[in-house]
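Colleague: attaching a predicted model along with its sequence, questions to come.
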Amino acid sequence: MWREDRASQHLGMVLEHVTPGEAKLSFTVTDVMTNGHRTCHGGYLFTLADSAFAFACNSYNQRAVARQCDITFIAPAFLGDRLTATAREISRVGRNGIYDVQVVNQKGEPVAEFRGHSRIVKGTHLPTPT
């Protein structure tokens, strides 16, 4: 999945960890990611959290897509901040999953909280044994 994820790669994200139901991604806030307040634009925070969510809910070799997501911004992030999004599974029943993602800065201070609801769709990422 990482090989095909052009958006996350283009933003300089690093996939630090993936295990069933969990994922961790990070990036550094660049100048083009800042808004008119000179803080990280909320869309980039959402994208980082959404990417961590995507890798966590796709970690079982079943294709999963987002059904619904929301984010709560807690504190601003600034140019040069190293942000890390850690996703963890809350529930996975049938084709539905719920995942929480915490975004923190390099000091471990919370920047945002994200919740994503996933839905399993047809297909796998890797060939399945026959």
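Modeller: Cool, the structure landed.

Colleague: going forward, measure contacts and count neighbours with C-alpha atoms only.
Modeller: Fine.

Colleague: I'd like the distance between residue 67 and residue 77.
Modeller: Taking CA to CA, to the nearest Å as the measure, residue 67 falls 27 Å from residue 77.

Colleague: list the contacts for the residue sitting nearest the centre point of the chain?
Modeller: Per CA atoms, centre = their mean, the C-alpha nearest to the average position across the chain is that of residue 52, at 2.2 Å. Listed by CA atoms under 8 Å, 6 or more residues apart in numbering, the contact partners of residue 52 are 23-25, 85-87, 101.

Colleague: A further structure is provided below for comparison with the first:
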Amino acid sequence: MTEAMTRTTDAVRANRAMMERDQASAALGLVVERDDPGHAVVSMRVRDDMTNGFHITHGGFVFALADTAFAIACNEDDRVTVAAGADISFLKSTVAGQTLTATAVRRTRAGRSGIYDVTVVDELGDTVAEFRGRSRTTNQAF
């Protein structure tokens, strides 16, 4: 096994352990579809209790979905990486019963800082939100 393959395997193992401890994502019913270093796909079925007073998906839940995909993508090695900041643009509303999928990809990583973009789509592939996360890698090991 090459050194790069070992790093990838270690990052995936660390991400899976992180997600096993993630009570918030579990409570939301998030499903990790892909967890490669620098790339993650996470889905969520919108429940009635995730809607707001207008009967549309509360933006906080869309953000949480995108943020989880971002967290998985940016934890690329054996050091804990956290959000330094994030922005989201909501482009289309959704309702209970729909399935949302967030795809996170690394745009750049330099030193301890990184930028990751996350696109959230509905089951038809229509873009629901665009999220940009800024990461900071700590000195703490997983």
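Modeller: Alright, I've got the coordinates. In this text, all values refer to a predicted model and were calculated from it rather than measured experimentally.

Colleague: thinking again about what came up before, by neighbours, which of the contacts of residue 52 of the first structure wins?
Modeller: When neighbours are taken as other CA atoms under 10 Å, the top entry among those is residue 85 (32 neighbours).

Colleague: hmm, that residue is touching residue 47, no?
Modeller: No. Applying CA atoms under 8 Å, one finds residue 85 of the first structure not in contact with residue 47, separated by 10.0 Å.

Colleague: which residue ranges of the second structure form strands?
Modeller: 31-36, 39-45, 79-90, 99-110, 113-121, 127-141 (DSSP state E).

Colleague: quick one: closest of those to residue 73 of the second structure.
Modeller: Smallest distance to residue 73 of the second structure across the strands of the second structure (CA to CA): 4.7 Å, for strand 39-45.

Colleague: just give me the match in the first structure for residue 40 of the second structure.
Modeller: If you follow residue 40 of the second structure across to the first structure using TM-score structural alignment, you land on residue 23.

Colleague: mind checking how far that match is from residue 37 of the first structure?
Modeller: In this view, residue 23 of the first structure and residue 37 of the first structure are 30 Å apart by CA to CA.

Colleague: could you tell me where the lengthiest helix in the first structure falls in the second structure?
Modeller: For the first structure, the helix that runs over the most residues, judged by DSSP state H, is helix 42-57. Under TM-score structural alignment, helix 42-57 of the first structure corresponds to residues 59-74 of the second structure.
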